[in-house]
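*Asks:* Sharing a sequence plus its predicted fold:
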Amino acid sequence: MSNVHAPQTLYDKIWNSHVINPKDNGLALIYIDRHLVHEVSSPQAFEGLRLAKRRVRRPDCTLATVDHNVPTSIRAETSLESLVTEPESRAQCIALENNVREFGLAYFGLTDRRQGIVHIIGPEQGFTLPGTVCVCGDSHTSTHGAFGALAFGIGTSEVEHVFATQTLLQTKGKNMRITVDGTLPPGVTSKDVILHIIGVIGAAGGSGCVIEYAGSVFREFSMEARMSVCNMSIEAGARAGMIAPDDVTFDYLRGRPLAPKGEAWDRAVAYWRTLKSDEGALFDVEVNISASHISPTVTWGTSPQDVVPITGCVPDPTTVIDPLKRSSVERSLAYMGLTPNTPMQEITVDKVFIGSCTNSRIEDLRSAASVVIAAGPDVKVPPSVHALIVPGSGLVKSQAESEGLATIFRRAGFDWREAGCSMCVGMNPDSLAPNERCASTSNRNFEGRQGAGGRTHLVSPAMAAAAAITGRLTDVRKLMNPESGVNFSTTTSKVDLSSGPGFPTELVLPPPSSNVSPATSTPQDVPAPAESATPVAEKFTVLTGLAAPMHLRNVDTDMIIPKQYCKTLKRTGLAVGLFYYLRHDASTGEPIDFVLDQPPYNTANILVSTGENFGCGSSREHAAWSLKDFGIRCVIAPSFGEIFYNNLMQNSMLPIKLPMAVCEALADDAKGGLELQIDLEKQEIRRVHGETIPFTADPFRRNCLLEGVDDIALTMLQGPLIDDFEQKRSANWPWLDGFGYKGKKILVAAEKKANLDW
């Protein structure tokens, strides 16, 4: 473990303590302590292991569940096959069950009362712990940073990398601190705080950064409120969000099934108390916000940065000076069906969704129920509104029922559901129809995110409950009754599952049988991969071709490929879904005139975007796969969503960051039908009139692309270094070695190999 004596930020401390092998330009091989797995981003990763005859290195540090595809209606059936009726969704769920059996992973299946959204069950079980590096094939892994963990989403190729090596190759980001001090006004919750922050700094405001949230407001938040804030860090473009652990953190974790016990607990807490930014630690970016400036907040557009106070109005694009931003506002208003200057409280809703990994914990449900109580015993959800309440896990559902919350919701006309991602992503039966408008506690309001043509307004659980009762976006403060003693904030109530159903500890799936495949052999049985560094991926050297121009800001991954095309077990065949709702009408399915369907751009192998933050949003690697399947090998943009940027390189594709003015010039070349030549060896773009434009690429990634090398194989050559790190890790942090669900420690001791460098 590294010992750095200069003042360090919380991020610095966790990063430095997890570096196994530093490389040049900030790239490092870092160790992963916790890996969460779900059914959408894992099938291709498991298949990669199987084809390479590799095992999961640390089953004891891996936890899997199904969440994205599962139905949330009452589950009368008892088998996954009968519960999940949609064929492609069922195939992904069955594939996960088969894979966890084959590779010997802990798993909460659909009929397990612990099943739920992956970012709910990790903290709930004590699998998420301070000081750890936690990853998942899901962009909202930043949720776990609320515990003082470095937690971030990864793509499927990186999921496979963690499976095989328990490490990742990462470039250290910048330190950003957002401080919110003061007292929040009545009716303002953690969701309003993070929406306000994103509105202030923008959807790309945290690009290249890990955000530490500091100040009195976050100190006073409960763990559940902190998780909601960190959850949406990715919506500000950040790699991760973190809050230093304290007594609130420790009280939450104490006694949970996978948290340390006894002497190990005392030792862990002593270490966790050191996890805070040192006095004098330097931050690259500082943002300070007064709590008194934050109001109950709602989104109006198709990006989480499109926010106004609920007392505000729909913006007027004619007041926006920048033409690209003005065009973006006009596009959003057209999609949302809104007229400029309309008061937000005059906007009626068709559906209300309370759930998602942002707001489906017990405190969120308590907050929503308090609004229903304050509105009065006779108040009902109007017939024009369908209001869904979807708990984040089976345990949250049980506790809400034991506290009487479910009864409150049902009596008021809410639809009480089973656990799952539900309408947040719309990969299951819960979705919006074209032009339906929803007040949603989820994290994204992208075009089509909750259903093709669906219109989403992001709000807090309290605001969502108010909208359900009134049938329109409503200032929740109008329903607040000071004499009732009801508090709509999620900052005061303490979660105590022991007062509800308790923590079940039984295994659901049996341990792997003795006739397992080579991929699940014990570490001592796994030979070093033969010819590990031989080229196995497609090379990228010089690319010559036509570029297709795009003039959109914040092109998100849901826009690149809608979620229905992510229900696949393969990496190919996805070109049909590429920019589907830019190429087809959401209501009729009829083709729309789009650049990639116009000759000669229908044969383009380069994409030039003049808008920033290309590929923001989800970690789903399907966005990269769909571009590659179409024939795109290089994407040029002013800036990228970081996970998407990594996913391109993992698929032998080259992302290039250039100033916006240069991107605009290259887009003009594309409009004129002029070819570009991308030379990765020389790191330059050559235009037809002779000008060369230099660009930079990470040396290691560049070499992998030039040579077509599998970076998993290269990492496995670092086996001795990883072994040595694991031994020190077990000595320093023994509580991180998995104890499973039967109290039996899973031993990991990899065979020593020759120390070879990359």
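*Replies:* Structure's in. What do you need?
*Asks:* contacts and neighbour counts: CA atoms only from here.
*Replies:* Noted.
*Asks:* mind listing what Leu578 touches?
*Replies:* If you count contacts by Cα atoms under 8 Å, 6 or more residues apart in numbering, Leu578 has them with 560-562, 623, 626-627, 630.
*Asks:* Relative to Gly148, which of the residues you listed is nearest.
*Replies:* The nearest member of the contacts of Leu578 to Gly148, counting by Cα to Cα, is Ala623 at 30.2 Å.
*Asks:* can you confirm that closest one is in a helix?
*Replies:* Yes. Looking at Ala623 with DSSP: H, G, I helix; E, B strand; the rest coil, it is inside a helix.
*Asks:* picking up where we left off before, looking at the contacts of Leu578, point me to the pair that's furthest apart.
*Replies:* Pro562 and Phe630 (15.2 Å).
*Asks:* mind giving me a markdown table with the contacts of Leu578 and columns for distance to Lys351, neighbour count and secondary structure?
*Replies:* Below are the contacts of Leu578 laid out as a markdown table (distance: Cα to Cα, whole Å; neighbours: other Cα atoms under 10 Å; DSSP: H, G, I helix; E, B strand; the rest coil):
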| residue | distance to Lys351 | neighbour count | secondary structure |
| --- | --- | --- | --- |
| Ile560 | 26 | 22 | helix |
| Ile561 | 24 | 26 | coil |
| Pro562 | 21 | 24 | coil |
| Ala623 | 28 | 30 | helix |
| Ser626 | 31 | 24 | helix |
| Leu627 | 33 | 25 | helix |
| Phe630 | 36 | 20 | helix |
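*Asks:* What is the nearest of these to Asp138?
*Replies:* Distance ranking of those against Asp138, using Cα to Cα, places Ala623 first at 13.2 Å.
*Asks:* Next up, the contacts around that closest one.
*Replies:* The neighbours of Ala623, taking Cα under 8 Å, 6+ apart as the test, are 557-558, 560-561, 578, 644.
*Asks:* Second structure follows, compare the two:
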Amino acid sequence: MPAPVSPPRTLYDKIWDDHIVDVQGDGLALIYIDRHLVHEVTSPQAFEGLRNAGRPVRRPDCTLATVDHNVPTSSRKALTTVESFIAEPDSRAQCMALEENVKEFGVTYFGMKDRRQGIVHVIGPEQGFTLPGTTCVCGDSHTSTHGAFGSLAFGIGTSEVEHVLATQTLLQKKAKNMRISVDGQLGEGVTSKDVILYIIGIIGTAGGTGAVIEYAGSVFRGFSMEARMSVCNMSIEAGARAGMVAPDEVTFEYLKNRPLAPKGEAWETAVTYWKSLKSDEAAKFDSEIRIDAAEIIPTVTWGTSPQDVVPITGSVPDPSTFTDPVTKASAERSLKYMGLTPNTRMEDITVDKVFIGSCTNSRIEDLRSAAKVVLAAGPEAKVASNVVAMIVPGSGVIKQHAEVEGLDVIFKRAGFDWREAGCSMCLGMNPDQLSAGERCASTSNRNFEGRQGSGGRTHLVSPAMAAAAAMTGKLTDVRKLVGAAPHDSTSAKMKVVNARDFLTEEVVASPLPQSRQPIASDGSTTLPPSETPSSVEKFIVVKGLAAPLHIENVDTDMIIPKQFLKTLKRTGLKNALFYTLRKDPTTGAETDFVLNRKPYDAAKILVVTGKNFGCGSSREHAPWSLLDFGIRCVIAPSFADIFRNNCMQNGMLPVILPQEQCRELAEDAEQGLDLEVDLEKQEVRRPNGKASFSFETDTFRRHCLLNGLDDIGLTLQKDDSINSFEQRRSAVWPWLDGFGYKGSKIPVAPVSTRKPKKNDW
């Protein structure tokens, strides 16, 4: 009898199926996490949770930590200690907390004195920690970057960071499959950044909600790994859970001989497996979009959402032409914030600052692309007199690489500020910030209000376009400056050096925990009782005043600005909620925003009439601030996936209702009437005998909320299943086990004895 033929599967299906530890009746799966990246902003509360519960980090060998968001990018020549170098107290506290936590729990760490330190989504691929076929998470929404390697990579909140540290698993509901294909030939001056901005402009910031996007077609096949990473990085800006590109020879060539990639026989075995990681020809996708590459030209944002894009040859749109009232109001708000008038030509907009960096565009190829534009402007060309321009490499390794290639000389000679590695002005949690009213051409990923500094105005562009803006003093079509496409990073004037020449450090084992029992030689851990008490408050029925909010695409930076993220606790964030809407940016006085007005300052429920509430970051601070204010439930037409999950991790209920019903509830709220949200019956009860509205919630999440259950405690009841999975994983994919785990060791890359020399120019 012939063996049954398995149905055709997508790339996402295959990786998902390979990582299932357990599946519940409602389809919620416990999946194993192969790679966990940790940074200083979203981890303090997670480590504190482990400490309070007496739990170890289950798999230190699969965990890698660095500091990036808070670190200054000024010269580190005088650096002796983090304590003395970082001036801002809260930033210093978060960085020092991570240093102490990695020592206490035994986690590999690239600190500020380590040249491998850098942006978390740069160092993972750079070191070969990111591998095809893996699941990869981090307390940062742009973890989607790692999907460029054929990895299922996504951002998580702090509660889930703690869950992964404790169990090496996550509870997840399988997403839908979406494929975006771009075929044809990209035109002159068009880069991967233009491609992803164009895609987001088509599908919107909620276009990928509930889905994992696979990028396919000849354009992505022709992209380098750096270009693929830039595209996958911004998948979250399209609302997707993750973005992926099937691994191929480009992927394998990039990873070969990197420090944490498999070596020798393990490499050959791994590549054989990786070659199977592609969507079957007959695989079904829930949605598909096809784009002709010839349609894309250099692209720039005009508003305060990544979907607010136009070609550089275009103009600022006129909100009066928009038909939807919420969309129209949002556009009017964006233009007011950006200081722009309708129909202004994009190329007439002057800039004050230029930022080239971030986890989107800080790799060596990005720097080469920008340098090529600078060279094209002429040997004596300087940054425009009205512009301050800065280059921030994504890691210390990239910085050294660029200096050996002489890129720093090109930039500094033209008047750019050449800086140390870090997130820098992408989100302005460090000293690199915009002042109120300053306009920036930025290679980062978000143009939210206040993202790069309170009152700062951001236009998202490619590195080539940013360099063009720096040299001309305004947003400029890069095609006017160069005669060859910037995505071709080589040039007759630029000698290229191999990245592997700079990956010379030997791989070492994670340090043993300083105050904990080390993991036993068989990989087992001593775990606390599964009934560990939970701090999550039960949610059964919440009755109270509802506050109406008529804004769409309410992002996490709007919910809680970045200056309030520098906390080591989950509480004390009440006054930070919607801070930029509740406070006048000039005087600091309270505005007429709804949550400042009585009786809404005591609201327990927030009713939002616009779609896609909670888009943006994976940080859990947004629901923490809502809870601190007293809001236990948010009702909206749709939510960003990560925000919705973060709410339920904290005893808070996100309710999805049709937009028309949300508008009716907002009318009730505007009359000062109470609403009643009943999770047990799954209905929203209205006042004055009006008909109730029904909603649906995941069975497991509903059960946890009703009973105030601890996810980690529940997962630890399945420890036998996790152990069994780990045994199979070690047998089938042994290259995923690190030093100190079941006697397994990662073969070390040969250490280069040749010192890179700076090129002559």
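*Replies:* That came through, no problem. All values reported here derive from a predicted model rather than from experimental measurement.
*Asks:* TM-score for the pair, please.
*Replies:* After superposition, the two chains reach a TM-score of 0.95 (TM-score structural alignment, normalised by the length of the first structure), with 738 aligned residues with a Cα RMSD of 1.9 Å.
*Asks:* Let me know the helix or strand that the nearest residue to Gln563 of the second structure once chain neighbours are set aside is in.
*Replies:* Excluding its sequence neighbours, the residue lying closest to Gln563 of the second structure (Cα to Cα, 6 or more residues apart in numbering) is Met429, at 6.3 Å. For Met429 of the second structure, there is no host helix or strand (DSSP states H and E).
*Asks:* Can you tell me what Met429 of the second structure aligns to in the first structure?
*Replies:* Under the alignment (TM-score structural alignment), Met429 of the second structure pairs with Met427 in the first structure.
*Asks:* Same list (the contacts of Leu578 of the first structure) but as TSV, adding distance to Ser587 of the first structure.
*Replies:* Shown next, in TSV, are those (distance: Cα to Cα, whole Å):
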residue	distance to Ser587 of the first structure
Ile560	18
Ile561	17
Pro562	14
Ala623	22
Ser626	22
Leu627	24
Phe630	24
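*Asks:* what ranges do the strands span in the stretch 551-700 of the first structure?
*Replies:* Under the criterion DSSP state E, counting those that start in this stretch, strands of the stretch 551-700 of the first structure are mapped to 606-609, 634-637, 654-657, 675-679, 684-687, 692-694.
*Asks:* Okay, buried residues for the second one please.
*Replies:* Okay, so that is strand 634-637 of the first structure. Within strand 634-637 of the first structure, the residues scored as buried using 16 or more other Cα atoms under 10 Å are 634-637.
*Asks:* Tell me the counterpart residues of that strand in the second structure, please.
*Replies:* By TM-score structural alignment, strand 634-637 of the first structure lines up with residues 633-636 in the second structure.
*Asks:* Superpose on the first structure and give me the mean offset of the matching stretch.
*Replies:* By mean Cα distance after the TM-score superposition for the first structure, the fitted stretch 633-636 of the second structure averages 0.4 Å away from its aligned residues in the first structure.
*Asks:* quick one: contacts of that stretch?
*Replies:* Residues contacting stretch 633-636 of the second structure (Cα under 8 Å, 6+ apart): 542, 604-613, 652-659, 662, 677.
*Asks:* repeat for stretch 6-23 of the second structure
*Replies:* 29-33, 133-135, 150-152, 174, 177, 212, 214, 244, 246, 277-285, 721-722, 725.
*Asks:* whereabouts in the first structure does that stretch align?
*Replies:* Using TM-score structural alignment, stretch 6-23 of the second structure lines up with residues 5-22 of the first structure.
*Asks:* how near is the residue nearest the centre of the first structure to Ser303 of the first structure?
*Replies:* The first structure has Ser139 as the residue nearest its centroid, 1.7 Å off, counting by Cα atoms, centre = their mean. Going from Ser139 of the first structure to Ser303 of the first structure by Cα to Cα, to the nearest Å gives 16 Å.
*Asks:* picking up where we left off before, residues in contact with the match of Met429 of the second structure?
*Replies:* 68-69, 89, 563-564, 567.
*Asks:* From those residues, pick the one nearest Lys494 of the first structure.
*Replies:* Of all the contacts of Met427 of the first structure, the one with the least separation from Lys494 of the first structure (Cα to Cα) is His68, at 27.6 Å.
*Asks:* What's the local residue count around the closest residue to the closest one other than its chain neighbours?
*Replies:* Distances taken as Cα to Cα, 6+ apart place Cys421 nearest to His68 of the first structure, at 5.1 Å, with adjacent residues excluded. Neighbours of Cys421 of the first structure under the rule other Cα atoms under 10 Å: 30.
*Asks:* mind listing the helices for the stretch 451-600 of the second structure?
*Replies:* Counting by DSSP state H, counting those that start in this stretch, the segments of the stretch 451-600 of the second structure that form helices are 463-472, 556-559, 579-582.
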